[in-house]
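*Asks:* have a look; sequence and predicted model below, questions after that.
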Amino acid sequence: MRPSSEPQSLEGPDASRRGALLGMATVLAGASLSAAAPQLASAATPVVAVGTYLPAADGLPGFCLYSPDSKKTPAIRAGVIKPEPAYYQFAVPESWSEAPLLNPLTGNFCMPRCEEPWYEFKFEDGKEGTAQLVVTELQKLGAKRSATTADLGAPEQLIPRIGNFITGSFVPDEEDIVSAVPKKGADGLTYYVYEEGLAYLFIVTANDKQWGAAESKLRTMLESFQA
């Protein structure tokens, strides 16, 4: 997903952002991305803020903790995504709401053997941005069974293989990537964070106005994701 304006460097204390925050977090056992990006489409449904039904996120005032149950998505019901010990989770602002996904995008018609990536969720706030999770089997990128993303090579090597799925039309040049740095999460797993044009699995996006209004919230969401 391409931001609507030219990227700004995030280096230095005065760095600002005009565009999209796109974050990547790996590690659903055997999960990654490939193929061409389908377009998300939402039916007209009532907007229900997550703060009315999700539990509060510990240590994050104004955020709720989202973690699906055993019946939430087709991939979970089919046993493709397993709890180890949880399926996945992240902190979502209490004013955001979950958006509906068209049935084909969820993998409902192809589980448990989907050839294309599928969407697990989409959350949004019209004033602040969008968050969504996309999953596919790691073998689709040519990896052996039970492989990790580290087995596929450095982030720069992965970009040409997955970038077109996220952006929908192009693979970003390396100089357009502000960061592709591995870090250890609190769960001991390795996560990569990409900015400016590519996200791997967990994607948080915002336009110029949304970024200016909610940068800290978007970063908190990105950093809180675990799988």
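*Replies:* Ah, there it is.

*Asks:* from now on I want contacts and neighbour counts done on CA atoms only, so please keep to that.
*Replies:* Will do.

*Asks:* over to residue 159. Which of the three states is it?
*Replies:* helix (DSSP: H, G, I helix; E, B strand; the rest coil).

*Asks:* which SS state does the closest residue to it other than its chain neighbours fall under?
*Replies:* Distances taken as Cα to Cα, 6 or more residues apart in numbering put residue 171 closest to residue 159, at 7.2 Å, once the chain neighbours are dropped. Following three-state DSSP, residue 171 is assigned to coil.

*Asks:* now for residue 171: which residues touch it?
*Replies:* 159-160, 163-164 (Cα atoms under 8 Å, 6 or more residues apart in numbering).

*Asks:* what's the distance between it and residue 198?
*Replies:* 8 Å (Cα to Cα, to the nearest Å).

*Asks:* identify the contacts common to the two.
*Replies:* With Cα under 8 Å, 6+ apart as the test, residue 171 and residue 198 both reach 159, 163.

*Asks:* isn't residue 221 up against residue 91?
*Replies:* Yes - under the criterion of Cα atoms under 8 Å, residue 221 makes contact with residue 91 at 5.4 Å.

*Asks:* so for the two, which sits in the more crowded spot?
*Replies:* residue 91 (24 against 19; other Cα atoms under 10 Å).

*Asks:* next up, a second structure to put side by side with the first:
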Amino acid sequence: MSCMCTNVEGVERMALRAGTIKPDSPYTFILPPGFKELRISNTQNGNFCQPWTEVVYEDGKVGKVQLMAVPLLKLTNVKNPSITQLGTPAELLPRIGPYITGSYYDEDSLQAMSTLQPGDGLTYYEYELNSLDAASAPRSLTVATAKGEVLYLLVCTASEKQWKGAEATLRTVAESFRA
């Protein structure tokens, strides 16, 4: 399994994890200069039945970007479902909200949600949360899609202070994500 993370300078980087993401089906997203890759602890790697963190990047002025992969068997017994088969954006969010926040999902934290269809054949759900109880930063912008046996979550987070100056950058990162 592999991923491609292409930054604005065109540098590609491959990451390998638990074997569910197929090498012939990489994901991509734009990563602006200034972001540094963080090490992923064993507790973030997950296992066959839990989500795992694929890659994490951070820029102290902008925030953090992480790609999580959730085995779809946690969410459905349908083989290779599309994200729409998992439910509407509103139906899916309570099930994946704890993955986004790193703690629990409070429905009052939802700021906005939408459906994106960028033309790659997949449907993406976008969620903006302001969760004061989040394990990392309270502000998050997440893009989710299902492909193969994996639900991909690109989670961009920032503190309130970072969000004011970095919202546009994080939106560009999130909206560039393709699985």
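*Replies:* On my side now, so go ahead. The shown structure was predicted, so the numbers you read here are calculated from the model rather than taken from an experiment.

*Asks:* hmm, back to that, need the counterpart of the residue nearest to residue 159 of structure 1 in structure 2.
*Replies:* Mapped onto structure 2 by TM-score structural alignment, residue 171 of structure 1 lines up with residue 105.

*Asks:* and its match, how far from residue 146 of structure 2?
*Replies:* 20 Å.

*Asks:* now do residue 154 of structure 2
*Replies:* For residue 154 of structure 2, the distance to residue 146 of structure 2 - Cα to Cα - is 12 Å.

*Asks:* who's more crowded, these two?
*Replies:* Per other Cα under 10 Å, whichever of residue 154 of structure 2 and residue 146 has more neighbours is residue 154, with 28 against 25.

*Asks:* for the counterpart of that one in structure 1, which non-adjacent residue is closest in space?
*Replies:* Alignment note (TM-score structural alignment): residue 154 of structure 2 maps to residue 202 of structure 1. Closest residue to residue 202 of structure 1 apart from its sequence neighbours, by Cα to Cα, 6+ apart: residue 133 at 4.6 Å.

*Asks:* alignment lookup: the one you found to structure 2.
*Replies:* In structure 2, residue 133 of structure 1 lands on residue 67 (TM-score structural alignment).

*Asks:* who are the contact partners of its match?
*Replies:* 53-56, 152-155.

*Asks:* do residue 160 of structure 1 as well
*Replies:* Contacts of residue 160 of structure 1 by Cα under 8 Å, 6+ apart are residue 171.

*Asks:* from residue 191 of structure 1, how far off is it?
*Replies:* 19 Å.

*Asks:* could you do residue 201 of structure 1 as well?
*Replies:* 11 Å.

*Asks:* in structure 1, which residue is most central in space?
*Replies:* residue 202 (1.3 Å; Cα atoms, centre = their mean).

*Asks:* next, count neighbours for the residue lying closest to residue 160 of structure 2 once chain neighbours are set aside.
*Replies:* Once flanking residues are discounted, residue 160 of structure 2 sits nearest to residue 139: 6.6 Å by Cα to Cα, 6+ apart. For residue 139 of structure 2, the number of neighbouring residues by other Cα under 10 Å comes to 24.

*Asks:* surely residue 139 of structure 2 meets residue 155?
*Replies:* No - distance between residue 139 of structure 2 and residue 155: 10.1 Å, which falls outside the contact criterion (Cα under 8 Å).

*Asks:* got a list of what the aligned partner of residue 120 of structure 1 in structure 2 touches?
*Replies:* Applying TM-score structural alignment, one finds that residue 120 of structure 1 aligns to residue 54 in structure 2. Residue 54 of structure 2 sits next to 15-17, 45, 66-69 when contact means Cα under 8 Å, 6+ apart.

*Asks:* for structure 1, just list every one of the strands.
*Replies:* For structure 1, the strands defined by DSSP state E cover 31-32, 63-66, 90-93, 97-98, 118-125, 129-137, 180-184, 190-194, 202-205.

*Asks:* which residue, other than its chain neighbours, is closest to the equivalent of residue 106 of structure 1 over in structure 2?
*Replies:* The equivalent of residue 106 of structure 1 in structure 2 is residue 45 (alignment by TM-score structural alignment). Spatial nearest neighbour of residue 45 of structure 2, excluding adjacent residues (Cα to Cα, 6+ apart): residue 52 at 4.5 Å.

*Asks:* residues near that neighbour, how many?
*Replies:* 22.

*Asks:* and it, how far is that from residue 165 of structure 2?
*Replies:* From residue 52 of structure 2 to residue 165 of structure 2 the distance is 29 Å (Cα to Cα).

*Asks:* and the contacts of the top helix by length along structure 2?
*Replies:* The residue-count maximum for a helix in structure 2 (DSSP state H) belongs to helix 160-176. Outside helix 160-176 of structure 2, the residues that touch it by Cα under 8 Å, 6+ apart are 28-32, 61-63, 137-139, 141-143, 154-157.

*Asks:* can you select the buried ones among those residues for me in PyMOL?
*Replies:* With 16 or more other Cα atoms under 10 Å as the criterion, this PyMOL line picks the buried residues out of the contacts of helix 160-176 of structure 2:
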select buried, resi 28+29+30+31+32+62+63+137+138+139+141+142+143+154+155+156+157
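
*Asks:* so what's residue 187 of structure 1 up against?
*Replies:* residue 226.

*Asks:* if you count neighbours, what's buried in stretch 170-178 of structure 2?
*Replies:* Quick answer for stretch 170-178 of structure 2 (16+ other Cα under 10 Å): 170-171, 173-175, 177-178.
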